[in-house]
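Undergrad: okay, sequence plus prediction incoming.
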Amino acid sequence: MLDNTARQLQPEEEALVQQPEPQPKPQVTAAPAAAPLAVPFSAFEKGLALLAGVLAVAVSIFCLFSQNQLANTQRQYEDVQSAITTQTQKINNYKQSIGELSNSERLSAFAKEHGLTVVDGNIKRVSK
């Protein structure tokens, strides 16, 4: 009744089957592989490759030309912006000078120095 659950099945057959002895493998000398033959390009393929090369060079030159034009345009834009800023500053300075020169107290003092009288009816104001 006490059987071992881990038992070998058919022990007689294993004893009958013998492991064959490994036979020495014959040494095979590898022959050098034949070099693959190059397939020549057809005239159409050569022309297509040439066209692709010319197209790549043309696109590269176009990109360089475009970058140069963009840089020049950017420089011109900055120059115009600088000129606009300069002119705006000049205009503001002129407006300030006009405001200082047309001050009524200054005009009255100038008139008194030169013996002039101010007639308010003759004064015209210009405003925007």
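TA: Yes, it's here.
Undergrad: hey, let's count contacts and neighbours off CA atoms from now on
TA: Noted.
Undergrad: quick one: contacts for Thr29?
TA: Contact analysis of Thr29 by CA atoms under 8 Å, 6 or more residues apart in numbering lists nothing.
Undergrad: and it, helix, strand or coil?
TA: Secondary structure, DSSP: H, G, I helix; E, B strand; the rest coil: Thr29 is coil.
Undergrad: and it, how far from Ala56?
TA: According to CA to CA, to the nearest Å, Thr29 stands 49 Å off from Ala56.
Undergrad: same question for Ala34.
TA: Distance, Ala34 to Ala56, by CA to CA: 37 Å.
Undergrad: more neighbours: which of the two?
TA: Legend: neighbour count by other CA atoms under 10 Å for Ala34 and Ala56, higher for Ala56 (12 against 6).
Undergrad: so how far is Phe44 from that one?
TA: Ala56 is 18 Å from Phe44, by CA to CA.
Undergrad: how about Ile98?
TA: Ile98 sits at a distance of 79 Å from Phe44 (criterion: CA to CA).
Undergrad: same check on Asp120?
TA: Going from Asp120 to Phe44 by CA to CA gives 96 Å.
Undergrad: try it against this one:
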Amino acid sequence: MAQNNLASSNQEEVYFSREPKRNRQQNYNSNINVFSLKFSKFEKVSLILGLFLVFSLMIILVSSKVSLGDASNNLHETVSNLNKTHSDNNNLKQQVGELQNSNRLQKIANKSGLSLSNDNVRNVVK
């Protein structure tokens, strides 16, 4: 019991010891003059120009990304068309080679009643 009374009396002292500190702190705060700085015209103009520049660069960046994406799609489409044309050309070259086969030409000539005389054939080299 004696200890409980001692603890409660210490708590009261602690409580009362805080009050004077608050008063001192309030006195210090009342002595401080608080004022705000105003922006000059130059600072306002430079801030507005800076924000305008940042937003302009953001818009330019987004538009350039969009145009880059479009160009990439166009390039992909062009490469696909080129590959298709290349394969078509190879197929046509193969067909030309098959149509120019000498055995095939000889069969067509025989059907038409024509003959091939080796004496009449000349090889021309450019």
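TA: Yes, it's here. Keep in mind that this is a model prediction, so the values were computed, not measured.
Undergrad: just give the TM-score of the two.
TA: For these two chains in superposition, a TM-score of 0.69 is obtained (TM-score structural alignment, normalised by the length of structure 2); 104 aligned residues with a CA RMSD of 2.7 Å.
Undergrad: quick one: the top helix by length along structure 1 to structure 2 mean distance?
TA: Assignment by DSSP state H gives helix 43-101 as the longest helix of structure 1. Once fitted to structure 2, helix 43-101 of structure 1 is off its aligned match by 0.9 Å on average (mean CA distance after the TM-score superposition for structure 1).
Undergrad: so where is that helix in structure 2?
TA: Structural correspondence for helix 43-101 of structure 1: residues 41-99 of structure 2, per TM-score structural alignment.
Undergrad: the spatially most central residue of structure 2 and Phe55 of structure 2, how far apart?
TA: When CA atoms, centre = their mean is applied to structure 2, the residue found nearest the centroid is Lys65 (6.1 Å). Distance of Lys65 of structure 2 to Phe55 of structure 2, computed by CA to CA: 15 Å.
Undergrad: likewise for Asn23 of structure 2?
TA: 50 Å.
Undergrad: ditto for Leu82 of structure 2
TA: Per CA to CA, Leu82 of structure 2 is found 40 Å from Phe55 of structure 2.
Undergrad: ditto for Ala71 of structure 2
TA: Per CA to CA, Ala71 of structure 2 is found 24 Å from Phe55 of structure 2.
Undergrad: same check, this time on Leu116 of structure 2
TA: Distance of Leu116 of structure 2 to Phe55 of structure 2, given as CA to CA: 81 Å.
Undergrad: in structure 1, what residue corresponds to Ala109 of structure 2?
TA: By TM-score structural alignment, Ala109 of structure 2 lines up with Ala111.
Undergrad: hmm, Thr117 and that match touching each other?
TA: Yes - if you go by CA atoms under 8 Å, Ala111 of structure 1 and Thr117 touch, sitting 6.3 Å apart.
Undergrad: higher neighbour count, these two?
TA: Taking other CA under 10 Å, Ala111 of structure 1 and Thr117 do not tie; Ala111 has more neighbours (13 against 9).
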